[in-house]
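J.: Got a predicted structure here, sequence first:
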Amino acid sequence: MTLEWEQVIVDAADPAALSRWWAEALGWTVVDGAPGEYEIRPAPDRLPGLLFLAVPDRKVVKNRLHLDFRPDDQEAEVARLLALGARHADVGQGEQSWVTLADPEGNEFCVLAARRS
């Protein structure tokens, strides 16, 4: 059996706005914008994507799944994401080499330190 990773589903109060935020944060493109459902991908023909679905309930606890990103320059990338509307998040991680942020709807993600060569 072969599986292909198609997408990660993200519940959202405003899937259009959140998908646009993530598209800008990642440099991806919106490939599907049906009412209540927006998908972004690295390019229209590249997987996996992020699919944002409208849900009526708000996020209230730490995500059980989150994304990690490894930039070339952690400090610059954190500053860029904060300028886009991310905010620092405390999920009990303590002092670490990564920075935990949350998107505009509170979904946590981590910006890792640059990979050492």
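T.: Yes, it's here.

J.: hey, let's count contacts and neighbours off CA atoms from now on
T.: Noted.

J.: Arg58 and Val78: what is the separation?
T.: Distance of Arg58 to Val78, given as C-alpha to C-alpha, to the nearest Å: 25 Å.

J.: Show me which of those two is the more surrounded one.
T.: Neighbours per residue, other C-alpha atoms under 10 Å: of Arg58 and Val78, the larger number sits with Val78, 21 against 11.

J.: this is the other structure I want to compare:
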Amino acid sequence: MTVRLYQIVVDSRDPSALARFWAEALGWRVLLEDPDEVVVGADEDAWPGLVFVPVPEEKAGKNRLHLDLAPGDRAVEVARLEALGAVRVDVGQPADAPWTVLADPEGNEFCVLDPKRSLVA
């Protein structure tokens, strides 16, 4: 069987706004926007992308799946993401963790890694 990861789907109260946050955060662009989904990606041929779909309910509880971002400079990237609307959150990480936990504008947690923890830094 041949299979590949195609898209990561994110439930959202405001798919357009959340897609624009993630497009800016990742340096991607909005590839498709309609009432049922908003797709962001590096380009039309790069997978996976992120798909934001509308749901009526607010996020509840801690994410079971989250994204890890690998920056060149964690402090600089955290500041940039906070300027875009991310906020720091405590999910029980140690104070000296080599990553920073943030939440996007709808409360979805994600991590910004110390470059030494990243395989691509």
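T.: Looks like it came in fine. None of the values given here were measured: they were computed from a predicted structure.

J.: Tell me the spacing between Pro56 of structure 2 and Arg13 of structure 2.
T.: Distance, Pro56 of structure 2 to Arg13 of structure 2, using C-alpha to C-alpha: 6 Å.

J.: end-to-end on stretch 28-48 of structure 2?
T.: For stretch 28-48 of structure 2, the first-to-last residue distance is 12 Å (C-alpha to C-alpha).

J.: what about the nearest residue to Trp99 of structure 2 once chain neighbours are set aside, how many residues close to it?
T.: Beyond its immediate neighbours in the sequence, the residue positioned closest to Trp99 of structure 2 (C-alpha to C-alpha, 6 or more residues apart in numbering) is Leu113, lying 4.3 Å away. By the criterion of other C-alpha under 10 Å, Leu113 of structure 2 has 24 neighbours.

J.: contacting residues for Leu113 of structure 2?
T.: Residues counted as contacts of Leu113 of structure 2 (C-alpha atoms under 8 Å, 6 or more residues apart in numbering) are Asp68, Leu69, Ala70, Pro71, Arg74, Pro98, Trp99, Thr100.

J.: So which residue is smack in the middle of structure 1?
T.: By C-alpha atoms, centre = their mean, the mean C-alpha position of structure 1 lies nearest to Trp22, the distance being 5.7 Å.

J.: Could you verify that that one is part of a strand?
T.: No: counting by DSSP: H, G, I helix; E, B strand; the rest coil, Trp22 of structure 1 falls outside a strand, being helix.

J.: gap between it and Gln93 of structure 1?
T.: Distance, Trp22 of structure 1 to Gln93 of structure 1, using C-alpha to C-alpha: 23 Å.

J.: now the contacts of Leu113 of structure 2 as a markdown table including secondary structure, distance to Ala86 of structure 2 and neighbour count?
T.: What follows is those, written out as a markdown table (DSSP: H, G, I helix; E, B strand; the rest coil; distance: C-alpha to C-alpha, whole Å; neighbours: other C-alpha atoms under 10 Å):
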| residue | secondary structure | distance to Ala86 of structure 2 | neighbour count |
| --- | --- | --- | --- |
| Asp68 | strand | 14 | 15 |
| Leu69 | strand | 13 | 19 |
| Ala70 | coil | 16 | 20 |
| Pro71 | coil | 15 | 18 |
| Arg74 | helix | 14 | 18 |
| Pro98 | coil | 18 | 15 |
| Trp99 | strand | 15 | 22 |
| Thr100 | strand | 11 | 21 |
